[in-house]
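Novice: Next comes the sequence, and after it the predicted model I'd like to discuss.
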Amino acid sequence: MSDHNDNTTTQLTQFHETLTTNKFLFVVFYRGHWCPFCQGYLKTLETLLPSITTAGGKVLAITAEIGHEDAMRASTGYTGTMISDPTNSIAAALKAQGKLDVAITDNTLTKTKGYEHGMAQPAILIIQQDGTVLYDWAIVPAVMNLGGAKDRPDLVQVWENAEAKMEGKKEVHSAYKLQTFGQTIWSKIFG
């Protein structure tokens, strides 16, 4: 078996084992350590970790980027589980199952930045152990959202709605605030 297949099997196995040993997964796909929008998302995700864990869930941050986990942790304070999936095998499996359709940017620019099999764009999946999807969202890269960088739903609101669903209650938010360019720059400058 080649390294490519070994890595694919390892990432898919890790994902499925994590799902089967937790009540639910809160999964965030991110572009890379260099993306200020992704950094902001993982900072927010870190603040949600205690609440998600208390509810029986596990947080996963997945990227197609290789070898920058420590840099991302250092810039965001994120302490949850990270999976580097350079072949986008998890995204492909979720798409095949009809659970989530993560956009994969596959062009010359992403290849020169080290994404040999394309760069997974931002996406969120909250999935229960039995396969029930509580929330799914994936960006469609466009000029207006800076190629998939901005206009992501607020993670706190996403979590509040998912938590309400799990408790059999009505969703708290009928619409989500979106992460904007100004918020990201403000956070980058002022922490």
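Specialist: Yep, it's here.
Novice: going forward, measure contacts between C-alpha atoms and count neighbours the same way
Specialist: Noted.
Novice: Tally up the residues packed near the nearest residue to I104 once chain neighbours are set aside, please.
Specialist: Leaving aside its sequence neighbours, I104 sits nearest to A120 (C-alpha to C-alpha, 6 or more residues apart in numbering; 4.6 Å). Each residue near A120 was counted by other C-alpha atoms under 10 Å, and the total is 27.
Novice: So A120 sits against T110, correct?
Specialist: No. Distance between A120 and T110: 10.1 Å, which falls outside the contact criterion (C-alpha atoms under 8 Å).
Novice: ok, back up a step: the residue nearest to I104 and V143, how far apart?
Specialist: 17 Å (C-alpha to C-alpha, to the nearest Å).
Novice: Second structure for comparison follows:
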Amino acid sequence: MASPPERFNNFLKSSDFVFVVYYRGHWCPFCTLSLKQLHEIESNIVAAHGTPLIVTAEVETHLGAIRSQTGYTGDAIVDPENLLASDLKRRGLLDVAISDKAGYEHGMAQPAVLVMQKDGTVVYQWAIVPSLIWENAQAQMGGKAAVHTTYSTLRLWQGLKLKIFG
């Protein structure tokens, strides 16, 4: 079987673009919401000759649960060793944060989105960075303003829809 980076490259070669959504796991409410929203636009992505693709470091036995919870039926890459995240970071395409978590031998990939065209052009990239969230939380708990701009998932998806589909 092909490695996660090889599978990613194969998806990219076989469509005009890939619309990649990294998620933590079937237990994550933020991720479930994001994948439900991806499911809502899945047919639009395919109609535009793209490939919707979900990626997780969670073990494959939970893939059925996330599909059942969200309705998402598209392609998936299960990457418990975070090989794709490492490859994307090395290539300067997307810096997926990897956090320690029980049950994830090589770490848990944090939520991220990458929209990339076949020619390698990155149309959109976004990645959650837990350390920035912590800095905002710490500042606010100390009575100060947030240090970093944050994004709601609704705004993220609305912005992506506009950028991709006009």
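Specialist: It's in. Note that the coordinates shown come from a computational prediction; the quantities given were computed from them, not determined experimentally.
Novice: on that earlier part again, translate the residue nearest to I104 of structure 1 into the numbering of structure 2.
Specialist: By TM-score structural alignment, A120 of structure 1 lines up with A109 in structure 2.
Novice: residues touching the residue nearest to I104 of structure 1, list them.
Specialist: When contacts are counted by C-alpha atoms under 8 Å, 6 or more residues apart in numbering, A120 of structure 1 touches F29, Y30, R31, T63, A64, N88, A91, V102, A103, I104, T105.
Novice: now swap in H4 of structure 1 and tell me
Specialist: Contact analysis of H4 of structure 1 by C-alpha under 8 Å, 6+ apart lists T87.
Novice: Determine which residue lies closest to the centroid of structure 1.
Specialist: Central residue of structure 1 (C-alpha atoms, centre = their mean): V28, 1.4 Å from the mean position.
Novice: what's near enough to touch that residue?
Specialist: The neighbours of V28 of structure 1, taking C-alpha under 8 Å, 6+ apart as the test, are V59, L60, A61, I62, P122, A123, I124, L125.
Novice: what about 10 Å?
Specialist: The contact partners of V28 of structure 1, taken as C-alpha atoms under 10 Å, 6 or more residues apart in numbering, are 38, 41-42, 45, 59-63, 82, 121-126, 137-138, 155.
Novice: same deal with K188 of structure 1?
Specialist: Contact analysis of K188 of structure 1 by C-alpha under 10 Å, 6+ apart lists P36, F37, Q39, G40, G182.
Novice: what's the nearest residue to the aligned residue in structure 2 for the third one if we skip its chain neighbours?
Specialist: Using TM-score structural alignment as the criterion, Q39 of structure 1 maps onto T32 of structure 2. Leaving aside its sequence neighbours, T32 of structure 2 sits nearest to T70 (C-alpha to C-alpha, 6+ apart; 6.3 Å).
Novice: Does that neighbour touch Q37 like I think?
Specialist: Yes. T70 of structure 2 is within contact range of Q37, at 8.4 Å (criterion: C-alpha atoms under 10 Å).
Novice: Between these two, which contacts overlap?
Specialist: In terms of C-alpha under 10 Å, 6+ apart, T70 of structure 2 and Q37 are both contacted by the residues C31.
Novice: for structure 2, what spans make up the helices?
Specialist: Secondary structure of structure 2 by DSSP state H: the helices cover 4-13, 29-47, 63-70, 83-90, 130-141, 153-165.
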